[in-house]
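Novice: Next input, structure requested:
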Amino acid sequence: MGMMDKAKGALNSDKGEQLSDKGLDKGEQFADQKTGGNHDAQIDKGRDFADDRIGRPGDGS
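Specialist: As a prediction, the model looks like this:
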């Protein structure tokens, strides 16, 4: 298996999904802090969009 196939497999695993969700949650919190919560809806939408592109779609928080 190539390196990209291994990476995709890791992200599609349960542990990979949990790690990607954790990273996206941290990024969302960071963005909320930096904007003072003024763009909460847009940040949530961006987090959900990224989650659908990483790992298994629809499994995010």
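
Novice: Only C-alpha atoms from now on, for both contacts and neighbour counts.
Specialist: Noted.

Novice: helices and strands around the longest helix seen in the chain, which ones?
Specialist: Longest helix of the chain, by residue count under DSSP state H: helix 14-35. Packing contacts for helix 14-35, counted by 3 or more CA pairs under 8 Å, 6 or more residues apart in numbering; DSSP states H and E, involve helix 3-11, helix 40-53.

Novice: And this one, please, so the two structures can be compared:
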Amino acid sequence: MGIFDSAKDKASDFAEQNPDKLDQGVEKAGDFADDRTGGEHADKIDKGQDFANEKLDGLGGGQ
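Specialist: The predicted structure is shown next:
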């Protein structure tokens, strides 16, 4: 097992045990990006958040 396999396993375990923290992290990152761009790219940031949440659902995270 390589280092990346180990990291992926740890990330998957974390996602399964802490889906609420992943949701909060995606939301916080999106809010930060929206703030830094002055809301200029809010629609694209929202799409990115939705995409990230969909992918996290596959890891056991997201709601």
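
Novice: so which of the helices and strands packed on helix 14-35 of the first structure is the most packed in?
Specialist: Stretch with highest mean neighbour count among these: helix 40-53 (a mean of 15; mean count of other CA atoms under 10 Å).

Novice: What residues in the second structure pair up with it?
Specialist: Under TM-score structural alignment, helix 40-53 of the first structure corresponds to residues 42-55 of the second structure.

Novice: hmm, back to that, closest to Phe30 of the first structure out of the helices and strands packed on helix 14-35 of the first structure?
Specialist: Phe30 of the first structure lies closest, by CA to CA, to one member of those: helix 40-53, at 10.1 Å.

Novice: State the distance from Gln17 of the second structure to Gln24 of the second structure.
Specialist: Relative to Gln24 of the second structure, Gln17 of the second structure is positioned 14 Å away (CA to CA, to the nearest Å).

Novice: ok, for the residue most central in space within the second structure, nearest residue in space, not its chain neighbours?
Specialist: Taking CA atoms, centre = their mean, the centroid of the second structure lies closest to Val26, which sits 4.2 Å from it. With CA to CA, 6 or more residues apart in numbering as the criterion, Val26 of the second structure has its nearest non-adjacent residue at 6.2 Å, and that residue is Gln49.
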